[in-house]
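S.K.: heads up, no residue letters with this:
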């Protein structure tokens, strides 16, 4: 079977000339896929909603632009790219005889369009720094439920798919699995904007190999090598880009800046900066009214962080001002990856030197000298495995067929320990 991808606008017949009251076709010119069409006036309303427009101000790759200058793309770009790929996947599966109703089609596209709407400033970099242990997925769900009220239950099915609760498992897997539309877009997109060619994948080839067997999303066996390339690209991107030591130390430092700001506010120290950011940092204030949380959270974006750093770099508190300057001027701490944790005596030696140099007490030193561990796993056998449909119509897990897994290191988390401390003369 030969499948040709046509870069066309996906628009139902009734929407080919107009959306809403406008006579103009609503399309987005994407540098990755070309023109991306909005499926209907309803989807344009979702994209046009302030909750979604906020994603234009949320960096897709956190502070990676400090390493890769081109990595300034946003969650807005990514969400539209995922919508485009989902349209492709639906078309392929229907072409191969899989039944997807019109209601399921709309729900799939809603779920993937809104899957990251809950991300906060700088995306994963500040995941648990502003709203406790609430994940961006849980906040995305809250946004979807709020929009569902506005649209009188029209998002019910999308929410079920997003939560992985719909009875057709393959629909859930298109939105969230080890080979979903989210991953197919962000690898290709992040590779493009960072300029790291090794992370590029052929998302259209992978989508063309998708099928459904026993109610599960599968990849036809002839797509095996493409899946292996996808996993290798993802592994490379994590260690070379997402966990690059410089962007990692910048994001760790940014978290410490917010910790210091929260500590100062708790002690009654006055801070200028973004009003909405200060509301989330000021623990002495009453908790934000749950009924107003989403609207307040929706005001937060990258600009609030940068604006506050520019104010805090001049603050009288040395720790806050110094760390803010480090981010703004890219005078970041030195960071080194190690296979084993750093020995305690070397650690204490560096703390003593810095304490003497900057006249800081031990609690303040901890903001500048720190250690930790990062890990990544190429493929998991425990969560939504990638299934391969063999030429004999058997369904097997990827690791059973691929020689790619001859090394066990791809199936277990790979960890690196890091140590970070200020450079001399900073």
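M.R.: Happy to help now that I have it. Bear in mind the structure is a predicted one, so any value in this text is a computation, not a measurement.

S.K.: Please count neighbours and contacts with C-alpha atoms only from this point.
M.R.: Will do.

S.K.: any idea where the helices of the stretch 301-426 of the chain begin and end?
M.R.: 302-312, 318-328, 344-358, 362-365, 398-401 (DSSP state H, counting those that start in this stretch).

S.K.: Just tell me which of these ends up closest to residue 188.
M.R.: Comparing those by their distance to residue 188 (CA to CA), the top pick is helix 398-401, with 21.5 Å.

S.K.: Can you tell me which of the helices of the stretch 301-426 of the chain is most buried?
M.R.: Highest mean neighbour count of the helices of the stretch 301-426 of the chain: helix 318-328, a mean of 20 (counted as mean count of other CA atoms under 10 Å).

S.K.: So what's the gap between it and the chain middle?
M.R.: When C-alpha coordinates are averaged (CA atoms, centre = their mean, to the nearest Å), helix 318-328 and its chain have centres 26 Å apart.

S.K.: Against that first model, consider the following:
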């Protein structure tokens, strides 16, 4: 009765469960409308205007399609409606923890907190969202069992390491952890959506058919562990998946102007860090890098921080403003050159820890 239909440019008509609609209507999720999916790439590709908001809805949709396909084709797996709903929620909330300009903010935070990942913030943001928006009561109304289902959802958001501890939420259904964040082989619905969505908005053609993959997916026991597998004849389709990923990296994600602009924004953030204060309460503010420790402040942080720094009257922000003005006026840092990194060079640079190395 309270389900909602979304018209998506990638997946067409999407029908979402009432609980998912309630989550979408929270400030924590609405914040994703103001965080660009591709960060600084929008300064290079005018079409790359899509946000984490629509991507997250797309991942929830595909997560539901895959888990329901397994449920209908393999009844012996005992996939319940609770399982289906938890998988969809994990897909919807997996990117709640992204900061301004997506992965760029993660690089900024690593300067002071090297171990921090946006998945960590996603789990914390999810807890904060449930606590402050009455979501817990709605979850129980829809027959989720707390706190175990909350644990299960957060485990799926983080992803299950093949070599890590066994899961707590669904120890007897490890294959469910492959759907949203597959740490085993990287084939998951998060990748299905962002590759299709990014290619669409960037104007780059790709051949991977995620619906065909879902159609042929089955759970098989491999080395005593149940895993999501596909037919051998689907190997060419999977090659298309990783080829599309390669194309997007070469043409967009690692585009030289994109990387230059992102490095300029990162430098501006570092110079503005202590001077651009994020409001925590009526009497308290914190610097930019500390927002990861306060979800209320983090909820207020979006790509708009670019404009806050650029238009601030504070004289302390003059250096950061100078860099952002250069971006606005298309006066970018100059590209000097590139080289192919050999394994020996990679090992040496990692030891010195003085060069950021990016790999496709």
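M.R.: Great, that's in hand. Predicted, not measured: the structure shown is a model, and the values here were computed from it.

S.K.: hmm, back to that, of all the helices of the stretch 301-426 of structure 1, which lies closest to residue 231 of structure 1?
M.R.: Judging those by CA to CA, what sits closest to residue 231 of structure 1 is helix 398-401, at 11.0 Å.

S.K.: now the closest one: which residue numbers in structure 2?
M.R.: Using TM-score structural alignment, helix 398-401 of structure 1 corresponds to no residues of structure 2.

S.K.: tell me what that helix is packed against?
M.R.: Of the remaining helices and strands, none touches helix 398-401 of structure 1 by 3 or more CA pairs under 8 Å, 6 or more residues apart in numbering; DSSP states H and E.

S.K.: Nearest to residue 19 of structure 1 among the helices of the stretch 301-426 of structure 1 would be which one?
M.R.: Nearest to residue 19 of structure 1, of the helices of the stretch 301-426 of structure 1 and by CA to CA, is helix 302-312 at 31.0 Å.

S.K.: So residue 106 of structure 2 versus residue 215 of structure 2, what's the distance?
M.R.: From residue 106 of structure 2 across to residue 215 of structure 2, the span is 35 Å (CA to CA, to the nearest Å).

S.K.: Name the residue in those two with the higher neighbour count.
M.R.: Taking other CA atoms under 10 Å, residue 106 of structure 2 and residue 215 do not tie; residue 106 has more neighbours (19 against 14).

S.K.: Show me what that one aligns to in structure 1.
M.R.: Aligned by TM-score structural alignment, residue 106 of structure 2 pairs with residue 127 of structure 1.

S.K.: In this model residue 137 seems to touch that match, though I could be wrong.
M.R.: No. The criterion here is CA atoms under 8 Å, and residue 127 of structure 1 misses it with residue 137 at 10.3 Å.

S.K.: Find residues that contact each of the two.
M.R.: With contacts taken as CA atoms under 8 Å, 6 or more residues apart in numbering, the residues that reach both residue 127 of structure 1 and residue 137 are residue 119.

S.K.: so how far is residue 285 of structure 2 from the residue of structure 2 positioned farthest from its centre?
M.R.: Distance from the centre of structure 2 peaks at residue 315, with 34.8 Å (CA atoms, centre = their mean). Distance, residue 315 of structure 2 to residue 285 of structure 2, using CA to CA: 18 Å.

S.K.: And residue 98 of structure 2, by the same measure?
M.R.: Residue 98 of structure 2 is 20 Å from residue 285 of structure 2, where distance means CA to CA.

S.K.: Among these two, which residue is more densely surrounded?
M.R.: The residue with more neighbours, out of residue 98 of structure 2 and residue 285, is residue 98; 28 against 15, by other CA under 10 Å.

S.K.: Any figure for the gap between the residue lying closest to the more buried one once chain neighbours are set aside and residue 195 of structure 2?
M.R.: Leaving out its chain neighbours, the residue that sits closest to residue 98 of structure 2 by CA to CA, 6 or more residues apart in numbering is residue 118, at 5.4 Å. Separation of residue 118 of structure 2 from residue 195 of structure 2 (CA to CA) stands at 19 Å.

S.K.: Those two: which has the busier surroundings?
M.R.: Between residue 118 of structure 2 and residue 195, counted using other CA under 10 Å, the more crowded position is residue 118 (21 against 18).

S.K.: Alignment lookup: the more buried one to structure 1.
M.R.: Alignment note (TM-score structural alignment): residue 118 of structure 2 maps to residue 136 of structure 1.

S.K.: Run through the helices of the stretch 101-250 of structure 1 in chain order.
M.R.: Applying DSSP H, counting those that start in this stretch to the stretch 101-250 of structure 1 gives helices spanning 102-113, 136-150, 156-162, 169-175, 181-194, 203-208, 224-237, 245-266.

S.K.: now the shortest one: which residue numbers in structure 2?
M.R.: Per the alignment by TM-score structural alignment, helix 203-208 of structure 1 matches residues 210-215 in structure 2.

S.K.: again with the fourth one
M.R.: Against structure 2, the aligned range for helix 169-175 of structure 1 is residues 174-180 (TM-score structural alignment).

S.K.: And that stretch, how far out from the chain middle?
M.R.: The answer for stretch 174-180 of structure 2 is 16 Å, by CA atoms, centre = their mean.

S.K.: cool, stretch 53-70 of structure 2 as well?
M.R.: Stretch 53-70 of structure 2 has its C-alpha centroid displaced from the chain centroid by 14 Å (CA atoms, centre = their mean).

S.K.: Mean distance between it and structure 1 after superposition?
M.R.: Once fitted to structure 1, stretch 53-70 of structure 2 is off its aligned match by 1.0 Å on average (mean CA distance after the TM-score superposition for structure 1).

S.K.: Where in structure 1 does that stretch fall?
M.R.: Alignment of stretch 53-70 of structure 2 against structure 1: residues 76-93, by TM-score structural alignment.

S.K.: Then stretch 20-34 of structure 2?
M.R.: So stretch 20-34 of structure 2 sits over residues 43-57 in structure 1, by TM-score structural alignment.
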